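Participant: below: sequence and its predicted model.
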Amino acid sequence: MRYRRVLAWTLAAAAALAAAPPSAAAATAARTNCPRLSTKLDWYGDNRAHLQQVIDERGSCSGHGQHGQVPVAAFDWDNTVTKNDVTDATISWSLRHDKILRPARWRDTSKWLTKEADTALTKACGTDVPVGAPLPTSTNTRCTDEIFEIREDGKTMSGAAAFAGEWNHRRTVPQYAWVPQLFAGHTVAELRSYARKARSEALAAPVGSTRTLGTHTVPAYVRYYDQQRDLIRTLQRAGFDVYIVSAGSEPVTEEWSRGVGVDRAHTIAIRSVLDRRGRITTWNEGCGNVPASQGEAIPYIDGKRCWINQEIYGVEGAAAWQRQDRSHRITVGGGDADTDVTFVDDATGAHLVLNRNKSEIMCRAYDDADGRWVINPMFIEPLPQKTDPYPCSTSAYNEPDGGKGPVLRRDGSVVPDQEDTVY
């Protein structure tokens, strides 16, 4: 297990900081020299100013970095740093270039795959191709459709549930875990090469363009958000350790994250267990007290907190699932969906949310319990205003058993329903 740890406050450093606070003049000078977010890029309202204030107050330019504390920022990837999903772009490219290898049994790819999904995939993809050989998904529309429908909606083309059984719905979702499992038999280097080719294709496609995948219409393009790239680089210049934490496949995310200056060591996503030949298996590495499995603990909702605690702060065992003290929490968190809500809420400086009308995270954001939530419309093709209030008081919270419940504040009070006002 490779741990990525940041330096903790030491008693001596804290004492030194308390004994010799910077003068007002020194503090002002430090902030004047602090790296600045570009004023040429549009942010909603005063969001840029809020983020700049956190950079000024928490970054090394404020003097904090001199006393042992390295501030951390963590961002989701898909639809947070980029417009559109880079995992889907890689799946699309791979299906159009016959890169999915036929498994001996489709049910072996996921512990939760249903008999109906196994039957649908077997019928659609056939058994003529030898086990371990590429499926002709570029020409076999039925096979492509079944694979993508299961990935996209967790259902077969006939509408049957593709996954069933028990799992913690705040730690994993089978159709997300299924993505790296689809690439079982490939090496990490091969998957990275597919991601690079998909990346070149998606960046070259015009904004707003689509393509046909089987009978599905999917986005053909992906774009880095200029504002997020600028934010990440400004944070790095100000002494922050910046991480990407994604529920996508790690080799895929790594190929994209380098485009914003985040290296592999700072990219956390679903990490596949490799076999003795170095090939991807249908097993994923675990987190906290959850061992390697077929997807029980991926970076998803509470799973993102676990992976951050484990990989960045070195928290081990069951404690990795728990909210840590302020010195072991990120300063800035950014996301766009309910899968990000726990780690973004853990941030101590700013909780940045791109509004995609996802109920749980938007309830937290609009409630703004600590006054540090920063809500921004998507920078490309933002959604229109959601006309109905978010059902925060009744059904916005994603329960571990898959049910829905009210969103609660830390004191146990219920978050009231919230209107959508930033769009």
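Facilitator: Structure's in. What do you need?
Participant: use CA for all of it now, contacts and neighbours both
Facilitator: Will do.
Participant: which one's the longest helix in this protein?
Facilitator: helix 188-204 (DSSP state H).
Participant: now for that helix, which elements pack on it?
Facilitator: helix 86-96, helix 250-257 (3 or more Cα pairs under 8 Å, 6 or more residues apart in numbering; DSSP states H and E).
Participant: may I see the buried residues of the helix or strand that it is followed by?
Facilitator: Proceeding N to C from helix 188-204, the next assigned helix or strand is strand 210-213, under DSSP states H and E. Residues of strand 210-213 classed as buried by neighbour count (16 or more other Cα atoms under 10 Å): residue 213.
Participant: can you list contacts of the helix or strand harbouring residue 48?
Facilitator: Using DSSP H and E, residue 48 sits in helix 47-58. Contact with helix 47-58 is made by 31, 34, 36-37, 62, 64, 71, 235, 238, 331, 349-350, 374-376, as judged by Cα atoms under 8 Å, 6 or more residues apart in numbering.
Participant: just the terminal-to-terminal distance for stretch 247-260.
Facilitator: 18 Å (Cα to Cα, to the nearest Å).
Participant: and for stretch 260-268?
Facilitator: 15 Å.
Participant: cool, and stretch 401-409?
Facilitator: End-to-end for stretch 401-409, by Cα to Cα: 20 Å.
Participant: repeat that for stretch 52-63.
Facilitator: End-to-end distance for stretch 52-63: 16 Å, by Cα to Cα.
Participant: among the contacts of helix 47-58, which lie within strands?
Facilitator: Using DSSP state E, the subset of the contacts of helix 47-58 located in strands is 350, 374, 375, 376.
Participant: list the buried residues of the longest helix of the chain.
Facilitator: Counting neighbours by 16+ other Cα under 10 Å, one finds that the buried residues in helix 188-204 are 188, 191, 192, 193, 194, 195, 196, 198, 199, 201, 202.
Participant: now tabulate those in CSV and tack on distance to residue 173.
Facilitator: Formatted as CSV, the buried residues of helix 188-204 follow (distance: Cα to Cα, whole Å):
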residue, distance to residue 173
188, 22
191, 22
192, 23
193, 26
194, 24
195, 22
196, 26
198, 24
199, 25
201, 28
202, 26
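Participant: so how far is stretch 407-423 off the chain centroid?
Facilitator: The chain centroid and the centroid of stretch 407-423 are separated by 22 Å under Cα atoms, centre = their mean, to the nearest Å.
Participant: buried ones in it, by neighbour count?
Facilitator: 407, 408, 415, 416, 417, 418, 419, 420, 422, 423.
Participant: next up, a structure to set beside the first:
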Amino acid sequence: MRIRHTLAPALAFAVTATLAAAVPANSAPATPTARHASCPQLSKSLKWYGTNRDKLQRTIDERGVCSHPGLAHGHGQRPVAAFDWDNTITKNDVTDATLVWSLKHDKLLRPARWRDTSKWLTPAADRALTKACGTDVPVGEPLNTSTNTACADEIFSIRDEAKTAGGAEAFAGTWNHRRTVPQYAWIPQLFAGRTVAELRSYAAAARTRALKAPIGSTVKVGSHTVPAYVRYYDQQRDLIRTLRRAGFDVYIVSAGSEPVTEVWSAGVGIDKHHTIAIRSVLKHGRITYENQGCGGIGDNKGEAIPYVDGKRCWVNQEIFGIKGAKAWQQQDFGHRIALGGGDADTDVTFVGDATGAHLVLNRNKNEFMCRAYDNADGRWVVNPMFIEPLPRKTGAYPCSTAANIEPEGGFGPVRRADGSVVPDQRDSVYGG
């Protein structure tokens, strides 16, 4: 886990600035004139929906060594691909898998006051957690969540539903709904007092368990039944491998906890310097309740995590070296990713910023699917989930009225870049 900005983004900014000086921001990508041995190919033995493999291959050929042979020798700007992690590269959520394992092995430390763990935690949630988890365990010592199912249930209810087990709202107050969601920011805050190495070890143990669990298996957490298994998607492994062979710089950008995501991203050959997620501020080497910020927002209690527009900010800041408030804005062609992939509304902004292909795994998320099916630039690539895909959504996505996540909360119409409203869309790419 990186504690501060690394050298890698500065180097990326330098090469990107060189490209921007040489190539107009609105220039079209090169088109390969012939396919030859320097054009890495996606595996034809792995199943993609329809012509999706060809659509992705087109971007690989346009932006990679096939059209820019110098990339193979370190010449020129490397194109960038960025992917969400949970339910994009893997089936199921690795942060949840780590939390479940930690609850079953008493790895969370008792806070002095539950309300300290999140600036938005409600009095009702504070009371519910205090009652369920008790006060017998000394502050800073492990909670016995493996045997105290009420405590485990309360914690997981708040993480999963943003409500207490009794149904009360767990978070309240004001936040930008396109920059954060309290229950996501709460996960690394739950591990306050632990070291990064300890959290990584929990993620590694959870990974071993989840990869061994049969596909479709479940596990109980209090009153909740959740997936027990996680699988890497073979198609995504192959896509990442092919992109890297083609000269792409490949990043993960996740709304999960960064140490957890780093453990999993190593399984597809992506190192911690190319893994971006929620970064906890450390004190004396231990995780605190604060997170690092983005786009001119300093250390904070979760106001600027990689979530919706926050993912764009973190991509711009960490990959392209764009500082301050400008990092929240869409950049010119030379300072944007070539290929982006995700599965949920939290990914819609950064995936939409991609200039070559926008890969969407269909999980019936309104804003994301509205933009995907509208296909404004003709480069959206929609694919069912590769494992246990969802059936066709009943009814239309409410694009024209209530699919866009509004910054102040609530939902509004999805609009194109020119301000026009996206009409309601029907689900057309789904599982059997």
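Facilitator: The structure has been received and is ready for your questions. Every value quoted in this text rests on a predicted model; they were computed, and no experiment measured them.
Participant: fetch the TM-score of the aligned pair.
Facilitator: Overlay of the two chains. TM-score (TM-score structural alignment, normalised by the length of the first structure): 0.96; 414 aligned residues with a Cα RMSD of 1.6 Å.
Participant: what ranges does the stretch 201-350 of the first structure have for its strands?
Facilitator: Shown for the stretch 201-350 of the first structure, the strands assigned by DSSP state E, counting those that start in this stretch span residues 210-213, 216-219, 223-224, 241-249, 267-270, 272-274, 280-284, 332-335, 350-355.
Participant: residue nearest the middle of the second structure, spatially speaking?
Facilitator: Nearest to the geometric centre of the second structure sits residue 254, at 2.6 Å (Cα atoms, centre = their mean).
Participant: which parts of the stretch 301-423 of the first structure are helices?
Facilitator: Along the stretch 301-423 of the first structure, the segments classed as helices by DSSP state H, counting those that start in this stretch run 302-311, 341-346, 359-367.
Participant: count of neighbours near residue 33 of the second structure?
Facilitator: 10 (other Cα atoms under 10 Å).
Participant: to clarify, my last question referred to residue 106 of the first structure.
Facilitator: Quick note: residue 106 of the first structure (other Cα under 10 Å) scores 18 neighbours.
Participant: how about it, what's its match in the second structure?
Facilitator: Taking TM-score structural alignment, residue 106 of the first structure has residue 114 as its aligned residue in the second structure.
Participant: got the contact list for that match?
Facilitator: Residues in contact with residue 114 of the second structure (Cα under 8 Å, 6+ apart) are 126, 129, 130.
Participant: go again using 10 Å as the cut-off
Facilitator: By Cα atoms under 10 Å, 6 or more residues apart in numbering, the contact set of residue 114 of the second structure is 121, 122, 123, 125, 126, 127, 128, 129, 130, 190.
Participant: between the residues you listed, which is nearest residue 155 of the second structure?
Facilitator: Checking the contacts of residue 114 of the second structure against residue 155 of the second structure by Cα to Cα gives residue 129 as the nearest, at 7.2 Å.
Participant: check which residues of stretch 233-247 of the second structure are buried.
Facilitator: In stretch 233-247 of the second structure, counting by 16+ other Cα under 10 Å, buried: 233, 235-247.
Participant: distance of the residue of the second structure positioned farthest from its centre relative to residue 143 of the second structure?
Facilitator: Farthest-out residue of the second structure from its mean C-alpha position, per Cα atoms, centre = their mean: residue 136, at 36.9 Å. In this view, residue 136 of the second structure and residue 143 of the second structure are 9 Å apart by Cα to Cα.
Participant: now residue 16 of the second structure
Facilitator: 48 Å.
Participant: what do you get for residue 93 of the second structure?
Facilitator: Residue 93 of the second structure is 23 Å from residue 143 of the second structure, by Cα to Cα.
Participant: same deal with residue 170 of the second structure?
Facilitator: For residue 170 of the second structure, the distance to residue 143 of the second structure - Cα to Cα - is 20 Å.
Participant: map residue 118 of the first structure onto the second structure.
Facilitator: Mapped onto the second structure by TM-score structural alignment, residue 118 of the first structure lines up with residue 126.
Participant: name the element its match belongs to?
Facilitator: Assigned by DSSP H and E, residue 126 of the second structure belongs to helix 123-133.
Participant: other SSEs contacting that helix?
Facilitator: On a contact count with 3 or more Cα pairs under 10 Å, 6 or more residues apart in numbering; DSSP states H and E, helix 123-133 of the second structure meets helix 149-161.
Participant: mean shift of the helix it packs on relative to the first structure?
Facilitator: Taken over the aligned residues, the distance from helix 149-161 of the second structure to the first structure averages 0.3 Å (mean Cα distance after the TM-score superposition for the first structure).
Participant: where in the first structure does that helix fall?
Facilitator: The aligned range for helix 149-161 of the second structure is 141-153, by TM-score structural alignment.
Participant: ok, stretch 317-329 of the second structure next?
Facilitator: With TM-score structural alignment applied, stretch 317-329 of the second structure matches the range 310-322 in the first structure.
Participant: buried residues in that stretch?
Facilitator: 310, 311, 312, 313, 314, 315, 320, 321.
Participant: residue 198 of the first structure contacts residue 85, correct?
Facilitator: No. Proximity of residue 198 of the first structure to residue 85 does not meet the contact threshold set by Cα atoms under 10 Å, at 11.3 Å.
Participant: for residue 238 of the second structure, what are its contacts?
Facilitator: 41, 42, 43, 46, 244, 268.
Participant: who's in contact with residue 298 of the first structure?
Facilitator: Per Cα under 10 Å, 6+ apart, neighbours of residue 298 of the first structure: 170-174, 176-177, 246-249, 269-271, 284-287, 304, 306-307.
Participant: what does it align to in the second structure?
Facilitator: Residue 298 of the first structure maps onto residue 305 in the second structure, by TM-score structural alignment.
Participant: distance of its match relative to residue 19 of the second structure?
Facilitator: According to Cα to Cα, residue 305 of the second structure stands 29 Å off from residue 19 of the second structure.
Participant: ok, how many other residues are close to the equivalent of residue 214 of the second structure over in the first structure?
Facilitator: Residue 214 of the second structure maps onto residue 206 in the first structure, with residues paired by TM-score structural alignment. Residues near residue 206 of the first structure, counting by other Cα under 10 Å, number 12.
Participant: now residue 206 of the first structure: closest residue in space, sequence neighbours ignored.
Facilitator: By the measure of Cα to Cα, 6 or more residues apart in numbering, the closest residue to residue 206 of the first structure outside its immediate chain neighbours is residue 221, 6.4 Å from it.
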